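Peer 1: coordinates only, sequence not included:
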């Protein structure tokens, strides 16, 4: 039976798990001893602040806030009970209760906040449409109708949909702990829920959701970031030093006389070496207004007075200001101008004749500092597999070594209240990025800090926004910097982590290294499956990785043939390899030859007994119809002695010679049956086809 919710009745049907004065996080480790403790509260308490857990540097200022909003009565009590059980399953008040396995580990405030938001959604629907007054009385049909009602109000994101499905199931699993939870079974899994059609595969936990960055995006992004860290950083850091020499504007009481300032301006405009700093250079026939708007007035004041000061002394409308504007305009139109004015960069990319920027002004410097910081973030996140939270907890002096290998030290945040200090192995570009950050960071302890964001005290950056701004500016300045544009495609910190894990898998010992870097070893129950999911191959990288493998095999072939002058390929396809090698020319280096060989044979692969050139049109393992189609060659059905794709390398020759000797010894046996002797003779003929050029 459906009834309207009576909002005037504020008293809950049952008492909550905790008393109003009890702490929500009692018994749980709380890092910030100065932060206020969250209390369960009565009906008047509709929000909790959990900042005592310690706000990670990667999180926003709103982290740790759980808002119960308009929930009242039993709905509020149910939401609070669910929140406290998920946040603190070892709370002294109910630690002995029968909790499900999924709730035995404390969950993050953001996750619990989404659960509460789902209850608020159901409460709003119940108020609109007259559903059962208690969530405990809802049927599966009620949830389905509620979802339809919510969809009418606006689009529902995939994450929100997942929580709308998960919360009723989670409440039912906690029915022995939370009195207001549904007592009757709803659905056993997302596949059986009313949300199944809308969820699709998202509700399943069998596969990792995180997709890697597309290859073309990944390489362009990383190349741009490395250019900033290894090339542009030198100019940016030097410009920071130049800017720091200009003192801040003095107080009014200590200000110099107006007459003295006027004299300094007059000296500046009459100096023969003066060049007017510009934001851009307008066309020669542009109007005076266009030229005036292109002049960097703040930088004019800096050059004239030697300090950071308002440009009002120049742009103001009083007579002296108008006269100074006229002088600046005259000098600029005469060609006595420069871009920026604070610093002239010298660094340039290899092969470029001009620097990466024509000039830096204070405003441009601030932009480039943010770009350099974002570049350092990309290099570290992409090449270490660190989580966003772990990257942003890097501090000054974090460079160290671990097991004799260069490493960085940071805090493990995810799922760890104690946040232990851990090590991540690094390469030289990552070490360079850390050193750059130590020079440009304005925070006394953390490497990533911004006055515009972060959790507290300017610590942390908005990583997703920084990545988007970095790509946008790279693409807007390619003519100046000489960098390649970064294609469109989604990029997020966790995707960089996933991409590097995928690439590491192909290296020797890759999964062990990935498990250490991903820090799955500390979640032992799922470490193998998690690491395997992160390092699993992806369709969008299949072509790229195949090309890399073919080039590696081509280099391997060239290396082996170069070991001795007598080394040469043999077999039915040997002549094609020799032709390709001769065609590449001796003037090319090993890498270029390998690339050309890989282009001639894009499906080349090295096997145990032979090399397959992978040409489908000549493959003996395929039928005529299969050769004309798109069927790949079948290595397991290979006949090396007859296929035109088959080639022997010197390392594979001993195997064939050994088999030939073995067959010869068996043929010498006088007691062989006619059938066995005929079979061995046939095999000997095949072997001689391969070995006749070896001996």
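Peer 2: Cool, got the structure. Values in this document were obtained by computation on a predicted structure and should not be read as measured data.
Peer 1: Going by C-alpha atoms from here, please, whenever you check contacts or count neighbours.
Peer 2: Noted.
Peer 1: Show me what secondary structure element comes after whichever strand or helix holds residue 665.
Peer 2: Residue 665 is located in helix 653-667, with elements delineated by DSSP states H and E. Later in the chain than helix 653-667, the nearest helix or strand by DSSP H and E is helix 674-691.
Peer 1: buried set for that following helix?
Peer 2: For helix 674-691, a neighbour-count test (16 or more other Cα atoms under 10 Å) marks 677, 680, 684, 686-687, 690-691 as buried.
Peer 1: list the contacts for residue 535?
Peer 2: Each residue near residue 535 by Cα atoms under 8 Å, 6 or more residues apart in numbering is listed here: 498, 501-505, 511, 514.
Peer 1: got it, and residue 52?
Peer 2: In this structure, residue 52 makes contact with 30-37, judged by Cα under 8 Å, 6+ apart.
Peer 1: Please compare the first structure with the one that follows:
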């Protein structure tokens, strides 16, 4: 439990106005820019190492609070959060404190509008209960609701550092927020980020690969054409009907129509549309709309030639599935739209096929991809450099990745960007980034677009799946843990993925991806052992040498919990009792192995904590259990062996070995049938 704050009146004095608010933290900018306690504004970006975020996310404007006491209390609370070490762990990150500023303002706004602006030291538990109901009424996601409410117990803990006004009562008598909010209580170590379902991630990755490998060259070519056109506009002098006629005649000679579509739909009127402006600039007839006879010439050409989608010259590559162009010709408005989709596709491949965090993906810069050969010179490894942003610090690190990730980075380097690859330049602004929220919007736009390019993403429970940046790392860790030999899309194998991710950085450094996979494996084993316990309760019994030991363990658990029909047991207690067995469970096709090295036949020196599956003897090993769920695999093995006996040219020794193997398989199948007869 965190230490309780000292009684009011015994806390620290108010810091001096000239006290730096970020003392001792690593800085990402000039130290002279560090804000001081008495400043009207705090720009925490001086220590914000995540270059992919908007600068405004780190900007704290105390003037947005109209009451002087509120402003002072906010200063004291944020200073306490930035400089007070918790009982466990490190100082909160700059991003965390900046987010708490928003949640603090929400609480202050509630007190001002619903409770006549009462001070913190007069807040009572009924007031906090009413705020809880107020937040529930906003229909926030559970994680967002928790973040919104976390500021309240932290205000109480910070009371010793808030002499101007502090929250005296212990909110909800110190009960955990998980119980206050309601819903399923979960371990703080369990990852609550939802996993992207397999039927969603497979077409999504296929569509992303299509965009990076097939669509990207066309989009990059269209951007180059558009850039050249925009640069040449300043050279156009006056108006020229002759140039317009030459351009329209060239369209007729090439069998093309007049551009009237802007990439999102037919313009209701040609005059004044983006297509009209494009025609004038493309033909060099003028910089802008001219009207009069220019309109007449374009309209007559349209009647003679018909309309053409887009109008730009960049060719369109055939779609591999249909052999037809994957989209209509580009129009100027369609180019940035397609670039937005292409960036989202690149993000999907990098985030999902590397295991990097969102902040690490968005820190990728020009030249971040490089290759290295193995010591024997045979294997070429793709690597990327980025910045690990964790605990408020930025540290350069590298990851081992696979080829599609390298291809996505190469594409990003060809798209308009500033220093960061996901930093999209915007005219008139010094910088513009795709922040987490904007990227979530782009990801869902790409998901909706997948059907239009031949990779429809099915709904889940009748609704489109809502993608977020955090889901990709969680999902790939889950798939590697549960389906290490499965295929994600095309020829990309999860096993290939796991080998690359576990090399070098991703397996051993603070990125912690290997630990995430291990946590998913533990959850998978627990789910498997619970499923086998349910089978036992339904009457399924194990055969093979280890079957009796497993059944006895399940019987002991059932008896201790009195887990019999008509009785509801404590699920958390059941999981706790089965957890020890789950740690040793290794699920297989022909059997399940409850591994104990001292009785394992797969190794001579029982010193390892995992079985050697290639040496498994499931019908003989004391760790092996076989149930009805394994029977189809044994039947298939018998069919394969009997088919092999029909081969011409087998030696007598080979036939004897195959017949002996068939007899062993039949004994296993008969044992399964006897256990359930």
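Peer 2: Alright, I've got the coordinates. Being a predicted model, the structure only gives us computed values, none of them experimental.
Peer 1: quick one, what contacts the aligned partner of residue 362 of structure 1 in structure 2?
Peer 2: Here residue 362 of structure 1 is matched to residue 332 in structure 2, going by TM-score structural alignment. The contact partners of residue 332 of structure 2, by Cα under 8 Å, 6+ apart, come to 226, 262, 274, 278, 310, 312.
Peer 1: Pick out whichever of these sits closest to residue 578 of structure 2.
Peer 2: residue 262 (61.5 Å; Cα to Cα).
Peer 1: Just give me the neighbour total for the closest one.
Peer 2: A count of nearby residues for residue 262 of structure 2, using other Cα atoms under 10 Å, gives 22.
Peer 1: That one contacts residue 310, doesn't it?
Peer 2: Yes: in this structure, residue 262 of structure 2 is within contact of residue 310 by Cα atoms under 8 Å, at 5.7 Å.
Peer 1: By residue count, tell me the biggest strand in structure 1.
Peer 2: strand 405-411 (DSSP state E).
Peer 1: Tell me the first helix or strand C-terminal of that strand.
Peer 2: Counting by DSSP H and E, the next helix or strand C-terminal to strand 405-411 of structure 1 is strand 421-425.
Peer 1: Onto which residues of structure 2 does that next one map?
Peer 2: Mapped onto structure 2 using TM-score structural alignment, strand 421-425 of structure 1 spans residues 396-400.
Peer 1: in that stretch, what's buried?
Peer 2: 397-400.
Peer 1: same deal with stretch 320-330 of structure 1?
Peer 2: Buried positions in stretch 320-330 of structure 1, judged by neighbour count with 16+ other Cα under 10 Å: 321, 324-325, 328-329.
Peer 1: Stretch 481-497 of structure 1 now?
Peer 2: Result for stretch 481-497 of structure 1 [16+ other Cα under 10 Å]: buried residues 481-483, 485-486, 491-497.
Peer 1: So which residues make contact with the helix holding residue 665 of structure 1?
Peer 2: Taking Cα under 8 Å, 6+ apart as the rule, helix 653-667 of structure 1 contacts 609, 677, 680-681, 683-684, 687-688, 690-691, 694.
Peer 1: list the buried ones in stretch 158-166 of structure 1?
Peer 2: 161-166.
Peer 1: What are the boundaries of the strands in structure 2?
Peer 2: 41-43, 59-61, 258-259, 307-308, 369-373, 380-390, 393-401, 487-489, 492-493, 585-587, 592-594, 624-625.
Peer 1: The third one against structure 1, how far on average?
Peer 2: Spelled out, that is strand 258-259 of structure 2. Mean deviation of strand 258-259 of structure 2 relative to structure 1 after superposition (mean Cα distance after the TM-score superposition for structure 1): 3.0 Å.
Peer 1: With that, I have no additional questions.
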